[in-house]
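1. What follows is a protein structure lacking sequence information:
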């Protein structure tokens, strides 16, 4: 399965598609089960496309901004999900999971995903409008 063949059924009220996408990504790239929810958080701003939430011992959820859902292309949403699931996978494997850390950035490169701080094309097109 390549990234363009992953099907995504998506609405702002129903996030089953995002959770299923995260499960597919975790299994495809790391052979891991994905057992946390993916939610849409309308309070997240433009600068935070998504985030992985955890406490010291437990992964809790992935939050995706409502802005991202409304403004990113589907390929960018898939890339965003790969980035956030990479945080999850690193947490599960007890590896460095911070943006910018050597292991995490290496995993992003391995799975062909965008590093933090890079803007998506669709967002650059809509800024200032």
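-> Now that the structure is in, tell me what you want to look at. Predicted model, so just to flag it, every value in this text is computed and none were measured.
2. switch to C-alpha atoms for all contacts and neighbour counts from now on
-> Noted.
3. Report the separation between the residue nearest to residue 36 when sequence neighbours are not counted and residue 39.
-> In space, and not counting its chain neighbours, residue 36 is closest to residue 61: 5.2 Å by Cα to Cα, 6 or more residues apart in numbering. Distance of residue 61 to residue 39, given as Cα to Cα, to the nearest Å: 7 Å.
4. and if you look at residue 93?
-> 23 Å.
5. ok, now residue 110?
-> Counting by Cα to Cα, the gap from residue 110 to residue 39 is 26 Å.
6. let's bring in a second one:
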């Protein structure tokens, strides 16, 4: 899909679902990383992340366009256009737009694996759960000041 096809699609969705024309510009922005699209308050333009079309398909792209058009039309009407506003939530529901876009498969793969480290005092057997590792030669048990040892690492 090219820029002019995107522009045509946005204009078509705007008239079909919102009953109002989209009079500004819709473009693919290759610099977008963590979002499917964005509505620019200053210029009223819409930017779309092309990776969502390539990796998740046209239905996801249409959902993102509907979402951004909700921001667009509400902002131009002077109503609440932010995610927290009731006007925005109601319009999303009315047109069937998602509140948040799905995560890209490539970003899911890069996500760090969560882990929990378990430490135990050698004297009083008190256990401690930590997300980050600790230096057992420097830190001691807070209950009895005994030595700590790492007993288990759990990956979630």
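-> Received the coordinates, thanks. Note that the structure is predicted; figures quoted are calculated from it, not measured.
7. one step back: residue 110 and residue 39 of structure 1: which has the busier surroundings?
-> residue 39 (20 against 10; other Cα atoms under 10 Å).
8. residue in structure 2 matching residue 119 of structure 1?
-> With TM-score structural alignment defining the correspondence, residue 119 of structure 1 maps onto residue 102 in structure 2.
9. which non-adjacent residue is nearest that match?
-> Closest to residue 102 of structure 2 by Cα to Cα, 6+ apart is residue 60, at 7.9 Å.
10. Next, work out how far apart the closest residue to residue 155 of structure 2 other than its chain neighbours and residue 17 of structure 2 are.
-> Leaving aside its chain neighbours, residue 155 of structure 2 sits nearest to residue 115 (4.2 Å; criterion: Cα to Cα, 6+ apart). Between residue 115 of structure 2 and residue 17 of structure 2 the distance is 45 Å, computed by Cα to Cα.
11. ok, now which ones touch the residue nearest to residue 102 of structure 2?
-> 52-53, 101-102 (Cα atoms under 8 Å, 6 or more residues apart in numbering).
12. Please indicate which of those residues are buried?
-> Buried members of the contacts of residue 60 of structure 2, counted by 16 or more other Cα atoms under 10 Å: 52-53, 101.
13. sorry, back to before: the residue nearest to residue 102 of structure 2 matches what in structure 1?
-> By TM-score structural alignment, residue 60 of structure 2 lines up with residue 76.
14. element containing its match?
-> In the assignment (DSSP states H and E), residue 76 of structure 1 maps to helix 74-92.
15. picking up where we left off before, for the match of residue 60 of structure 2, give its distance to residue 25 of structure 1.
-> When residue 76 of structure 1 is compared with residue 25 of structure 1 (using Cα to Cα), they lie 14 Å apart.
16. Residue 128 of structure 1 now?
-> From residue 128 of structure 1 to residue 25 of structure 1 the distance is 33 Å (Cα to Cα).
17. out of these two, which sits in the busier spot?
-> residue 25 (25 against 6).
18. That one pairs with which position in structure 2?
-> Checking TM-score structural alignment: residue 25 of structure 1 goes with residue 13.
19. Quick check, central residue of structure 1?
-> residue 81 (2.3 Å; Cα atoms, centre = their mean).
20. Not counting sequence-adjacent ones, nearest residue to it?
-> For residue 81 of structure 1, ignoring the flanking residues on the chain, the nearest one in space by Cα to Cα, 6+ apart is residue 22 at 6.4 Å.
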